[in-house]
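J.: mind looking at a prediction? Sequence and model below.
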Amino acid sequence: MSAIAPAAAPARTRPKDRRQQIAMAAAEAFSERGYHQVSMGDVAAAVGISAPALYRHFPNKYALFVDAAERLANGLLEATDAFEASGVESDAAAAPSGAEPAPADEAAARAAFDAIVTAVVESTIDNRRTGGLYRWEGRYLEPDDRAKLRAAFSKLTARVGRPLSRLREAEGRAVDDSDLLLLASGVLSVVASITAHHTNLPRRQLADLLVAACDDVAETELPTVGAPAAAETGGLASASKRELIIREALVLFHRRGYHDTGIEDLSAAVGLTTSGFYRHFASKSDLLLEACLRASERLVATTAEALGGADSPAVGLDRLVDAYVAHSFTHHELMSVYFSDAGALPPVELERLRTLQRNHVDEWSALLRAVRADLSAAEARFRVHAGLNVVVDIGRLVHWDPSESNRRRVAALVRSALGVS
């Protein structure tokens, strides 16, 4: 009897959506761990393919990063394309100048604004695991690619701004272009805040919470703009080389990013040789840890000082908002490094820092719940993250100009995001 020939193995076929799988795996990794902490091998392993197979789709890691950033921006634009094309906001036309707006006009304007915000919210929830990518990693884009991404987000801001403007007009509270930019940017910052943390809520509850927070921000009465703050002299430089290294490191890390700043750059900035640098810090990572711990300690001190003179939770929260905004504008380089470069720390130190960050948010959340008993613990955390996110995003928008009016305007947006305005 002749032997039965073994059945031929089924031919392996490449999935049609392989490139999409790769792009999503890369976007999630970049968003969670940072551009420099992710290798092509990490992405290939996440998809379950070999590195050579990955290179058939993307020539290098930068191409993957650009693709991920563009998908993020284009996804948000596609989510709002229908509103742009259909002119859904047209029903929200404002009443004639000087006339009392009819309730129907205001209701239509509110519906149009909420519709486009809901579209952005739903898209962001769908892509929550990848949405933080551009916000913290955009500095690693080449100038042309960065300009494209900024143009896309500017387009999205304008799309949100148009129905927002009609809503304010229908309410008889029209705003000028500069206020409209801040309000629309604040709305988008509230939505984007969910990409910066892992607190969970059921999807419908989360979407409703975000839309409500966006409505609160859209209703913000912004203080008038004052004169720009006078240029600061910077004071006297510390004689300590260690302190000088930390100060210059914050500037360079903020401007270039941690990974694109070398020991040679840091040493040259303070007039040291490389060997001189190592007399003060064992490594660049130790320097980053020192900066991050310092940022955390200052936040704790700022919070304690703000709450120390408060005689009620409402007063304490009000004082904390002002203190946090002032602190962020004064130390924006330190705060930027604290939130955006901490991912480069060793795992043990990173977890230590994240615990400190969670404790800080917990303090805000407890205070907010003392003022707003209607919020659950999770809802309060979402509101707090939204408020803290607004400080960063609007601070960048106004180039961290520390004028009193800028700080007051940002603080007003933060109170709205918290829901206590």
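T.: That came through, no problem. Residues are numbered from 1 along each chain as shown.
J.: please make it C-alpha for all contacts and neighbour counts, starting now.
T.: Will do.
J.: end to end, how far does stretch 227-245 reach?
T.: Criterion CA to CA, to the nearest Å; first-to-last residue distance in stretch 227-245 is 33 Å.
J.: next, the buried residues of it.
T.: Buried residues in stretch 227-245, counted by 16 or more other CA atoms under 10 Å: 241, 244-245.
J.: just how off-centre is stretch 178-191 within its chain?
T.: Relative to its chain's centre, stretch 178-191 lies at 13 Å (CA atoms, centre = their mean, to the nearest Å).
J.: list the buried ones in it?
T.: Residues of stretch 178-191 classed as buried: 179-191 (neighbour count, 16+ other CA under 10 Å).
J.: contact partners of it?
T.: Counting contacts by CA atoms under 8 Å, 6 or more residues apart in numbering, the residues outside stretch 178-191 that touch it are 120-121, 124, 157-158, 160-161, 164-165, 210, 213-215, 217-218, 220, 222, 386-387, 389-390, 393-394, 413, 417.
J.: JSON lines for the buried residues of stretch 178-191, including secondary structure?
T.: Below are these laid out as JSON lines (DSSP: H, G, I helix; E, B strand; the rest coil):
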{"residue": "Asp179", "secondary structure": "helix"}
{"residue": "Leu180", "secondary structure": "helix"}
{"residue": "Leu181", "secondary structure": "helix"}
{"residue": "Leu182", "secondary structure": "helix"}
{"residue": "Leu183", "secondary structure": "helix"}
{"residue": "Ala184", "secondary structure": "helix"}
{"residue": "Ser185", "secondary structure": "helix"}
{"residue": "Gly186", "secondary structure": "helix"}
{"residue": "Val187", "secondary structure": "helix"}
{"residue": "Leu188", "secondary structure": "helix"}
{"residue": "Ser189", "secondary structure": "helix"}
{"residue": "Val190", "secondary structure": "helix"}
{"residue": "Val191", "secondary structure": "helix"}
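J.: try this one next to it:
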Amino acid sequence: MSEARAADQVRRRPRDRRQSIEAAAAVAFAERGYHRVAMQDVADAVGITAAALYRHFDNKYELFREVAMDLVARLTDATASVGSAADPTPAAARAELGAVLDAVSGETVAMRSSGNIYRWESRYLRPDDRRALAAEFTALRRRLAEPAATLRPDLDPATLDLVALAALSVIASVTAHRTPMSVGSLQELLREAALRVLTDAPGDAPPASSSGDGEAPEGAAAPSRRRDQLAQAGIAAFARSGYHEASIEEIAAAVGLTPSGVYRHFSGKSEILRTACERAAATLDAAAEDALGRSEPREALHSLEAAYVRFAVEDRDLMDVYTADVGALDAEDQRRLRRLQRAHVDDWVELLGRLRPGSEPRELRFLVHAGFNVVADLSVALRRSPAPEAKRWIGAVLETVLGV
């Protein structure tokens, strides 16, 4: 080996090592969550000592922040080569949208095993870092909204931003499950569904309430039983801070108890979380049972859609906890709840298949997951809008995603 080549390898090794560390950390954070990953876990995955890892990153938070910002930078970089016309025609705008969607979906599929840290783990970023991450995603949505405005002159800027959010949410949904599909077929499916959202989504979205808080969800009265009050307080704490950051003290204070008072009703945080997840599963299962009992497929699917959107809008904290924090349960509870979640997806696939008989079940499964992701993201984005209007608009976007 020549001296020049050896020197070049020495110069490149630190950068390559850092990239390997970030790649291993991204997968670990996505699979196990921020709190369940130790620096030693990442070092072991890379095949280095913990001391060597600390030469690149001072602590776990610094590594996590770097991973989060790098992932969104990859999406931004992927779209950089797509040109923008100063005064595009509708045909040019559609072509530009397709190219941007292809770039984003290609990069997302490539990092499918790690991309879902944005959805839930980003809540552990510090406020300044969270704002920086949000600014990057705002710019990415604008990259879609600008050409979409040529095709949708009926939409105001706020609605265009929401439609772009929904299109990106369709693509991001593949990071939330592991259903297999060839890369080419998957990218085509994502592109078509995201493009449907951008071109066919309903008109102007509901405005924010003048009070800034939206309307109180129906049935939001506080429960009278102390155990139910604690469960509700736990759900709110988990949704706000994440299971690992929420404390028994915080939950107890929300209902005017001491921590010891909580233990008269629950053995600890894990039982509160399990109770919350079981409640969510039961709510969704009841909706599916009602829908599947209807003889007309269109009516049945509409019933299931309405129930899911209603749950996401009216009980958003519970939906968030059920989606995000199942991984904090013990292994057996996780397996049981994952089975319930998969069974609920199966119910959707069955109903959707009746209305799209030419589609393969695997394709429908991807669309269902995309629909779930869009509902979750839009319910957060429209949290200050009047609930009835938000539900109607989100439901219409969901149908666009599903292609019915």
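T.: Alright, I've got the coordinates. What you are looking at is a predicted structure, and each value in this text was computed from that prediction instead of being measured.
J.: what's the TM between chain one and chain two?
T.: The TM-score (TM-score structural alignment, normalised by the length of structure 2) is 0.92; 389 aligned residues with a CA RMSD of 1.9 Å.
J.: re the thing from before, quick check: the farthest pair among the buried residues of stretch 178-191 of structure 1?
T.: Pairwise distances across the buried residues of stretch 178-191 of structure 1 peak at 18.8 Å for Asp179 and Val191 (criterion: CA to CA).
J.: ok, back up a step: out of the buried residues of stretch 227-245 of structure 1, flag the one nearest to Leu353 of structure 1.
T.: After measuring the buried residues of stretch 227-245 of structure 1 against Leu353 of structure 1 - CA to CA - the closest member comes out as Ile245, at 21.1 Å.
J.: I'd say the closest one and Val270 touch.
T.: Yes. With contact defined as CA atoms under 8 Å, Ile245 of structure 1 counts as touching Val270 (6.3 Å).
J.: mind listing what's buried in stretch 80-97 of structure 2?
T.: Buried residues in stretch 80-97 of structure 2, defined by neighbour count with 16+ other CA under 10 Å: 92-94, 96-97.
J.: can you add secondary structure and distance to Gln21 of structure 1 and give the buried residues of stretch 227-245 of structure 1 back as TSV?
T.: Shown next, in TSV, are the buried residues of stretch 227-245 of structure 1 (DSSP: H, G, I helix; E, B strand; the rest coil; distance: CA to CA, whole Å):
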residue	secondary structure	distance to Gln21 of structure 1
Lys241	helix	49
Leu244	helix	46
Ile245	helix	43
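J.: how about those in a markdown table, adding distance to Val315 of structure 1?
T.: As requested, those are arranged in a markdown table below (distance: CA to CA, whole Å):
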| residue | distance to Val315 of structure 1 |
| --- | --- |
| Lys241 | 41 |
| Leu244 | 38 |
| Ile245 | 39 |
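J.: for the alignment partner in structure 2 of Glu379 of structure 1, what are its contacts?
T.: Structural alignment (TM-score structural alignment) places Glu379 of structure 1 against Glu363 in structure 2. Listed by CA under 8 Å, 6+ apart, the contact partners of Glu363 of structure 2 are Leu189.
J.: Glu363 of structure 2: what secondary structure?
T.: Classification of Glu363 of structure 2 into helix, strand or coil gives helix, according to three-state DSSP.
J.: which residues in the stretch 251-400 of structure 1 form strands?
T.: Secondary structure of the stretch 251-400 of structure 1 by DSSP state E, counting those that start in this stretch: no strands are present.
J.: near Lys269 of structure 2, how many other residues are there?
T.: Lys269 of structure 2 is surrounded by 21 other residues when neighbours are defined as other CA atoms under 10 Å.
J.: counterpart of it in structure 1?
T.: In structure 1, the position corresponding to Lys269 of structure 2 is occupied by Lys284, as judged by TM-score structural alignment.
J.: wait, isn't its match in contact with Ile263?
T.: Yes. Under the criterion of CA under 8 Å, Lys284 of structure 1 makes contact with Ile263 at 6.8 Å.
J.: run a quick neighbour tally on whichever residue in structure 2 pairs up with Ser275 of structure 1.
T.: Counting by TM-score structural alignment, Ser275 of structure 1 corresponds to Ser260 in structure 2. Neighbours of Ser260 of structure 2 under the rule other CA under 10 Å: 11.
J.: just the one 5 residues further on next, same as before
T.: Summarising burial for His265 of structure 2: neighbours were counted as other CA under 10 Å, giving 15.
J.: that one reaches Arg227, doesn't it?
T.: Yes. Counting by CA under 8 Å, His265 of structure 2 sits close enough to Arg227 to count as a contact (5.9 Å).
J.: counterpart of Arg130 of structure 2 in structure 1?
T.: Counting by TM-score structural alignment, the partner of Arg130 of structure 2 is Arg146.
J.: wait, isn't its match in contact with Gly138?
T.: Yes. Judged on CA under 8 Å, Arg146 of structure 1 makes contact with Gly138 at a distance of 6.8 Å.
J.: for Arg316 of structure 2, which non-adjacent residue is spatially closest?
T.: Ser379 (7.3 Å; CA to CA, 6 or more residues apart in numbering).
J.: before we move on, what about Tyr34 of structure 2?
T.: Nearest in space to Tyr34 of structure 2, with sequence neighbours left out and distances taken as CA to CA, 6+ apart, is Glu121 at 6.3 Å.
J.: quick one, what contacts the one you found?
T.: For Glu121 of structure 2, the contacting residues are 29-30, 33-34, by CA under 8 Å, 6+ apart.
J.: quick one, helices of the stretch 251-400 of structure 2?
T.: Taking DSSP state H, counting those that start in this stretch as the criterion, the stretch 251-400 of structure 2 carries its helices at 259-262, 269-292, 297-314, 316-324, 331-355, 361-381, 387-402.
J.: make TSV out of those helices and add distance to Ser182 of structure 2.
T.: Compiled in TSV, those are given as follows (distance: least, CA to CA, whole Å):
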stretch	distance to Ser182 of structure 2
helix 259-262	49
helix 269-292	30
helix 297-314	28
helix 316-324	26
helix 331-355	19
helix 361-381	11
helix 387-402	20
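J.: tell me the spacing between Ser295 of structure 2 and Val309 of structure 2.
T.: If you go by CA to CA, the gap between Ser295 of structure 2 and Val309 of structure 2 works out to 22 Å.
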